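Engineer: Sequence first, then the predicted structure, then my questions.
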Amino acid sequence: MNAHTPRHPSLYEVNARVLLRRLARERGRRLTLDEIPESWLAQLARCGFSWIYLMGAWETGEAGRRVSGSNEEWLRGYRDVLPDLREEDICGSPFAVCGYSLHPDLGEPEALVQFRKRLHRVGLLLMLDLVPNHTAPDHPWVRDHPDYYVRDTDGNLAHGRDPHSGGWPDTLQLDYANPALAEAMTAEMQKIAGQCDGLRCDMAMLVLPEVFHRTWGREMEPFWPGAIENVRREHPDFVFMAEVYWDLEWTLQEQGFDYTYDKRLYDRLRNGTARPVRDHLRADSEYQDKSVRFLENHDEDRAAAVFSPEQHRAAAILAFLSRGLRFFHEGQFSGRQKKTSVHLCREPEEPVDPAIEEFYRRLVACLRLPAFQDGKWRFLDCNPAWEGNPSHDGYIAFAWEHEGRRYIVTVNYAPDRGQCYVPLPWRDLAGKTVRLRDLISPARYDRDGEALLSPGLFLDIPGWGRHVFEVAGEEG
């Protein structure tokens, strides 16, 4: 694939099993990856996405599905989302993998090869999952290589877990203290790398030596640097994205990951206070470029349920117009509010929210602009509008520039109206009349360039208000 991949790309997550079940209901028959409409793929490409993350592509077994369908706590959660729950709606967790081959429900193995080719033809790359910490109970390794697994104090194979949980009963824990297991997992990664363009590595921090030791009391050699290097010898452009928490993002970036989840930004946006968000966005440049910005994914609650409508829009502007990889989740654009468990292959019917849909249409149009994909980013100061007015502390502002096109993003990330001055960074605006055109609303303003440099652009906007201004100077 020769298409340019932006420095700050956008990714679209879709649950493969839910998507095909929905399309099957519309068509009245079972469908496979081969039958996902070309128009759907082309539309995602036209929206400016670089990546499709196809979650749930791999083979899962009957053992995991039985656990998913018999755990009473999980069943209560399913019924909260699907009151008319049926047995066939429970397909088992896609993270209880019993083999890195396409799940038979999605088609024959060749269907994945063809799906990737179809993506490439419209300029999209394919990301799939790697689940390094554990397998399904009926993975072939359980039978052929039981030494690949951790045993509990009773001598039984232990369930996969992290240091803070009691374990996931539909999984078995892999033992990275065994070098043979690390070698086998690296071989699996090489195999997968021939089927896609990147991997989302599930709970990647669990196989860091310090975390593995804290969880299991066992020593292991570092896994990620060697495994990533091994894959890249054959696939030099292959991309690794880590699901990671507990402030271990930088550690995994140093070990070779191209991108790491930015849960810290999500939590600060959810908290609704500007200063921690502003401080976070001032972090090291390389760290920012490798951060994955999101407001929801299959693990988090739906953004439309978490945030009020206006805060949702403000948070989206900050998350997705910042630098890094922009991660969107299917259903986010239509304002879905119900989170569907990954154990299910059917989602509830929900009406589209036309207001949030129109907002995301405008936001995605911004992300198609070269400046937001490959431009130069800089943070901007937000100064008091007058002495004794502290409301400027609720503002966050930054600028993008690329090949003469300039944009400023301003958000009042606070619940109350506020005022501030934002000095623009471009000295050549002096002596010009400057046209400010908002890309997310009909607002248009003409301002004196000298005044925009000092004291700056005056803003007086309501709580959660936002602008994405194109800045164009004309000779005065």
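Structural biologist: Thanks, I have it. Numbering: from 1, shown residues only.
Engineer: make it CA atoms for all contacts and neighbour counts henceforth
Structural biologist: Will do.
Engineer: List the buried residues of the helix or strand harbouring residue 65.
Structural biologist: Assessed by DSSP states H and E, residue 65 sits inside helix 62-68. Buried residues in helix 62-68, defined by neighbour count with 16 or more other CA atoms under 10 Å: 63, 64, 65, 67, 68.
Engineer: With stretch 158-174 instead?
Structural biologist: 158, 159, 160, 161, 162, 168, 169, 170, 171, 172, 173, 174.
Engineer: before we move on, back to that, and the very next helix or strand once past the helix holding residue 65, how far out from the chain's middle?
Structural biologist: Per DSSP H and E, helix 62-68 leads on to helix 72-81 as the next helix or strand towards the C-terminus. Relative to its parent chain, helix 72-81 has a centroid offset of 25 Å by CA atoms, centre = their mean, to the nearest Å.
Engineer: Return the set of buried residues in whichever helix or strand comes after helix 72-81.
Structural biologist: Downstream of helix 72-81, the next assigned helix or strand under DSSP H and E is strand 97-102. Within strand 97-102, the residues scored as buried using 16+ other CA under 10 Å are 97, 98, 99, 100, 101, 102.
Engineer: The stretch 251-400 of the chain: strands as residue ranges?
Structural biologist: Ranges of strands within the stretch 251-400 of the chain are 259-261, 291-293, 325-329, 376-380, 395-402, based on DSSP state E, counting those that start in this stretch.
Engineer: okay, those strands in JSON lines with distance to residue 338 and mean neighbour count next?
Structural biologist: Output for the strands of the stretch 251-400 of the chain, formatted as JSON lines (distance: least, CA to CA, whole Å; neighbours: other CA atoms under 10 Å):
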{"stretch": "strand 259-261", "distance to residue 338": "22", "mean neighbour count": "26"}
{"stretch": "strand 291-293", "distance to residue 338": "21", "mean neighbour count": "27"}
{"stretch": "strand 325-329", "distance to residue 338": "13", "mean neighbour count": "24"}
{"stretch": "strand 376-380", "distance to residue 338": "35", "mean neighbour count": "16"}
{"stretch": "strand 395-402", "distance to residue 338": "30", "mean neighbour count": "22"}
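Engineer: try this one next to it:
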Amino acid sequence: MKKYSLHFLTLVLAGICACTPAENGNKEAKKAEEPKEATFPQLAGNMTIYEVNIRQFTPEGTFKAFNEHLPRLKELGTEILWFMPIQPIGEKNRKGTLGSYYSIKDYEAVNPEFGTLEDFKATVDKAHELGMYVILDWVPNHTAWDHPWITKHPEYYAKDSLGNITYEADWTDIALLDHTRPETRKKMIDAMRFWINETDIDGFRCDHAGHEIPLYFWEEATAALDPLKDLFWLAEWDEPRMHLELDATYNWSILHATEDVAKGKHTADELYESIEKDLAHYGHSPFRLLMTTNHDENAWAGTVFERYGEGHKAFAVFTFTIYGIPMIYSGQEVGLNKRLAFFEKDSINWHDEKGLTDFYKKLVSLRKNNAALWSGQYGGVPAKIDVDNENVLAYSRKKDGNEVLVILNLSNQQQEIAQNAELSGSHQNYMTGEQVDLSGLKTLKPYEYIVIIK
């Protein structure tokens, strides 16, 4: 231990005594005023999620090849990269030639088709250097039939009435796990811990988060893993209870409601009714994932052009501005115009023939720079503006002096609108740069969208 001279100690004591109670109080007040560094979910409040399909992203289908795209994705403005499962895929009962990402053969290994564990670490590190975050698609619901647990720990699995390990629906390439068993939950959490410790990922997109998985699994998982690192949790599930433990949930209901409007089955007014019901059900605080496409929609339901037609941009504006946290799927920003094969190699064409990159870049920037559009409690609540036309949706969101006004014609026909006191003055349409006289706005072109920052 260091020995201090009496003279030094005297000086220190004198300095302490010299501080008056008022000065001490001022110091404490100043310390209290210092802004705290944001953590998840607040940290993600103004971010956009980007789903990465490694197999189809490049002709090589590897992490190293994907890394060349990272600067472009940074330029696009997306900040959370969600990687579809990167583990080895089961061979027993495999679907197609390459199999499903979601048939996991080994939770703590990397699919050799994509590269090595060190390759993935390098990808995460490069993303972090660019100020981006990485969340890993996690599949706790089931494994492949040739996962070692099948023979070593059959007690981890769900059984049918005859005692045989079972599977879900027609997904014959997967074996269903039983998370009512403590040992199953423990092994699963251990595997998740591996990826945080070994690769420094920033969270998980939780596949089938509520299907055959009790909520207490997520209670145990977050309790065990959150102390390791500030993590973001996205649940592929549309149920309020998930928000007791996780940060964001899928808004399947609004996705399908937009598709119904695009097909002419419902009106824009009915879409807004769905929004009101969703907010009443979930409240204003939870993050709700909004999108017009993802790997499932693209592969099984069709491209955005098949499902939304010429209205794909108007519905994208809707998902980026109404509320929640938006997502872009691999290739969406360059007009992905084919259904990517799910079990085969089917590379994305990165030629932006429709010129959509700037469009999506504008949307990402719009949310990032306008607090009114941030997610959950960090943004403003949408307020509908009556324009007396069931096919036109107009709304505004306000937060901390920031207001964003959105007017959308969600039909393929020209629409007339009634004047409203909230529609006044001449403003610049953020999306086009053109001036719009709201006071004289009477008609909207098919699928026209107007976004005004006040």
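Structural biologist: Arrived safely, thanks for sending. What you see is a predicted model; the values in this text were computed from it and never measured.
Engineer: TM-score for these two?
Structural biologist: Laid over one another, the chains give 0.79 as their TM-score (TM-score structural alignment, normalised by the length of structure 2), with 396 aligned residues with a CA RMSD of 2.8 Å.
Engineer: just to revisit the earlier point, looking at the strands of the stretch 251-400 of structure 1, which is closest to residue 302 of structure 1?
Structural biologist: With CA to CA as the criterion, residue 302 of structure 1 lies closest to strand 325-329 of the strands of the stretch 251-400 of structure 1, at 9.0 Å.
Engineer: Can you name every helix or strand that the closest one contacts?
Structural biologist: strand 10-15, strand 291-293, helix 309-320 (3 or more CA pairs under 8 Å, 6 or more residues apart in numbering; DSSP states H and E).
Engineer: between the longest one and strand 395-402, how big is the angle?
Structural biologist: It stands for helix 309-320 of structure 1. 40 degrees (axes from the mean of the first three to the mean of the last three CA atoms, to 10 degrees).
Engineer: Just the buried residues of helix 309-320 of structure 1, please?
Structural biologist: By neighbour count with 16+ other CA under 10 Å, helix 309-320 of structure 1 contains the buried residues 310, 311, 312, 313, 314, 315, 316, 317, 318, 319, 320.
Engineer: List the contacts of the residue nearest to the spatial centre of structure 2.
Structural biologist: Residue closest to the average C-alpha location in structure 2 (CA atoms, centre = their mean): residue 49, at 4.2 Å. Counting by CA atoms under 8 Å, 6 or more residues apart in numbering, residue 49 of structure 2 touches 78, 79, 80, 81, 82, 325, 326, 327, 328.
Engineer: Residue 168 of structure 1 against residue 158, yeah?
Structural biologist: No - between residue 168 of structure 1 and residue 158 there is no contact, the gap being 9.6 Å when judged by CA atoms under 8 Å.
Engineer: What count of nearby residues applies to the nearest residue to residue 316 of structure 1 once chain neighbours are set aside?
Structural biologist: Nearest residue to residue 316 of structure 1 in three dimensions, chain neighbours excluded: residue 295, at 7.1 Å (CA to CA, 6 or more residues apart in numbering). By other CA atoms under 10 Å, 28 other residues sit near residue 295 of structure 1.
Engineer: And for residue 415 of structure 1?
Structural biologist: Residues near residue 415 of structure 1, counting by other CA under 10 Å: 15.
Engineer: quick revisit: out of the helices and strands packed on strand 325-329 of structure 1, flag the one nearest residue 229 of structure 1.
Structural biologist: Once those are compared by CA to CA, strand 291-293 is nearest, at 20.5 Å.
Engineer: average offset between that closest one and structure 2?
Structural biologist: Comparing strand 291-293 of structure 1 with its match in structure 2 after superposition yields a mean distance of 0.2 Å (mean CA distance after the TM-score superposition for structure 1).
Engineer: Give the aligned range of that strand in structure 2.
Structural biologist: For strand 291-293 of structure 1, the aligned range in structure 2 is residues 288-290, judged by TM-score structural alignment.
Engineer: ok, back up a step: and the buried residues of helix 309-320 of structure 1, which is closest to residue 278 of structure 1?
Structural biologist: residue 318 (9.6 Å).
Engineer: The residue nearest to the closest one when sequence neighbours are not counted: how many residues sit nearby?
Structural biologist: In space, residue 318 of structure 1 comes closest to residue 411 once its chain neighbours are excluded; the distance is 7.6 Å by CA to CA, 6+ apart. Applying other CA under 10 Å, we find 25 residues neighbouring residue 411 of structure 1.
Engineer: Kindly report the same for residue 236 of structure 2.
Structural biologist: So residue 236 of structure 2, with other CA under 10 Å, has 21 neighbours.
Engineer: Now check structure 1 for the residue matching it.
Structural biologist: Under TM-score structural alignment, residue 236 of structure 2 pairs with residue 243 in structure 1.
Engineer: All good on my end, thank you.
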